[in-house]
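Peer 1: next comes the sequence, and after it the predicted model I'd like to discuss.
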Amino acid sequence: MTFVFPKPEDTMEFGRSLGRSLRAGDLVLLAGPLGAGKTTLTRGIADGLGVGGRVSSPTFVLARVHPAGAAGVPLVHVDAYRLGGDLSQLDDLDLDTDLERSAIVVEWGEGSAERLSSDYLVVRLDRREDDVREVALEPHGTWADRVPELARS
């Protein structure tokens, strides 16, 4: 399933819709080049979940926990860019424990974070030369049944 978002606000709105559908135990992996809109999408997800705290790329701290808001589900926002494939650092974050009670969004997590759950959604973002974002969803496990709902919301 692919979407085209002409403006960053469209990416935010899609993130809000995705955030409203998230529940504890959900794993979302964001893939795409620098500047594609991964952090913008995460801001939308956080807004949709109603979590607290400023959402920014956690590149230098690797992970930020945003307390539960209106939806009652905390958000763990991870940026695996600096890990360079070093899975031991990802293990040190203890994300498998967080996954039981939180929704986890991992930027640059493809190729490493999938092992946390057989149920995950890859959101592949790309930024065209005309600044339009293209977003493709790749569902795994139970996400295959949930993705069509996202298209309707």
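Peer 2: Structure's in. What do you need?

Peer 1: please make it C-alpha for all contacts and neighbour counts, starting now.
Peer 2: OK.

Peer 1: ok, now which ones touch the spatially most central residue of the chain?
Peer 2: Central residue of the chain (CA atoms, centre = their mean): residue 105, 3.4 Å from the mean position. Neighbouring residues of residue 105 by CA atoms under 8 Å, 6 or more residues apart in numbering: 27-30, 42, 75-78.

Peer 1: spell out the secondary structure type for it.
Peer 2: Recorded secondary structure, residue 105: strand (DSSP: H, G, I helix; E, B strand; the rest coil).

Peer 1: that older thread, and of the contacts of residue 105, the nearest to residue 141?
Peer 2: The closest of the contacts of residue 105 to residue 141 turns out to be residue 27 (CA to CA; 11.0 Å).

Peer 1: helix, strand or coil for residue 65?
Peer 2: strand.

Peer 1: quick one: it and residue 77 touch, right?
Peer 2: Yes - counting by CA atoms under 8 Å, residue 65 touches residue 77, with 6.4 Å between them.

Peer 1: another one to put next to it:
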Amino acid sequence: MSAALHTIELPQESDTLEFGRRLGALLRAGDLVLLDGPLGAGKTVLARGIAAGMGVTGAVTSPTFVIARVHRPGSGDGPALVHVDAYRLGGLDEIDDLDLDTDLTESAVVVEWGEGLAERLADSYLLLRLRRRDDDVRELTAEPHGESWAPRLAQLAAR
């Protein structure tokens, strides 16, 4: 069951990074976040912000050609971030081959291009849709699924 949709404007890249940082600070092991949007919408920028909020050090880039990367927090505290790009995956079998459900036991998993493929990895997940308007402003629509996401989304909106 999904809760109400929440839409926010992200006028600058820094706004996308900041939203990601705030979200990343709330993530814990077992969390699944799906990022959807066309090329250039800001999915990887958002993932970089999430990584920063989780305390990940080092470069976070699109995992398009390697499919998945694991990033650990610099302090050793908190869950790892598994960053996946499902764009080149051929279907559910290839998602299964990545064994992401196992990663969810000790990591937060962020899947770019994951809508329609990765939802079945967890009963509770957050779907974030990014769109770039003609004026170059990004619109992010958040759709929480499961009981744990609605209160955390409200916490994000309150900041």
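Peer 2: Looks like it arrived, so ask away. Note that the structure is a prediction, hence the values are computed from the model and not measured.

Peer 1: keep only those of the contacts of residue 105 of structure 1 that are in strands.
Peer 2: Among these, the members found in strands (DSSP state E) are 27-30, 75-78.

Peer 1: identify the farthest-apart pair in these.
Peer 2: 30 and 75 (14.3 Å).

Peer 1: among the contacts of residue 105 of structure 1, who's most crowded?
Peer 2: residue 75 (31 neighbours; other CA atoms under 10 Å).

Peer 1: in structure 2, which helix has the most residues?
Peer 2: helix 13-26 (DSSP state H).

Peer 1: quick one: the helices in structure 2, in order.
Peer 2: So, for structure 2 - with DSSP H - the helices run 13-26, 43-53, 92-97, 100-103, 149-158.

Peer 1: right, so those helices: which one is the most enclosed?
Peer 2: A comparison of these by mean neighbour count, using mean count of other CA atoms under 10 Å, puts helix 43-53 on top with a mean of 25.

Peer 1: that one vs structure 1, average distance?
Peer 2: Its aligned residues in structure 1 lie a mean 0.3 Å from helix 43-53 of structure 2 after superposition (mean CA distance after the TM-score superposition for structure 1).

Peer 1: which elements pack onto that helix?
Peer 2: helix 13-26, strand 107-112 (3 or more CA pairs under 8 Å, 6 or more residues apart in numbering; DSSP states H and E).

Peer 1: tell me the angle of it relative to strand 32-36?
Peer 2: 150 degrees (axes from the mean of the first three to the mean of the last three CA atoms, to 10 degrees).

Peer 1: in structure 1, which residues correspond to helix 43-53 of structure 2?
Peer 2: Counting by TM-score structural alignment, helix 43-53 of structure 2 falls onto residues 38-48 of structure 1.

Peer 1: contact partners of the matching stretch?
Peer 2: 8, 11-20, 30-32, 52, 55-57, 75, 77, 105, 107, 125.
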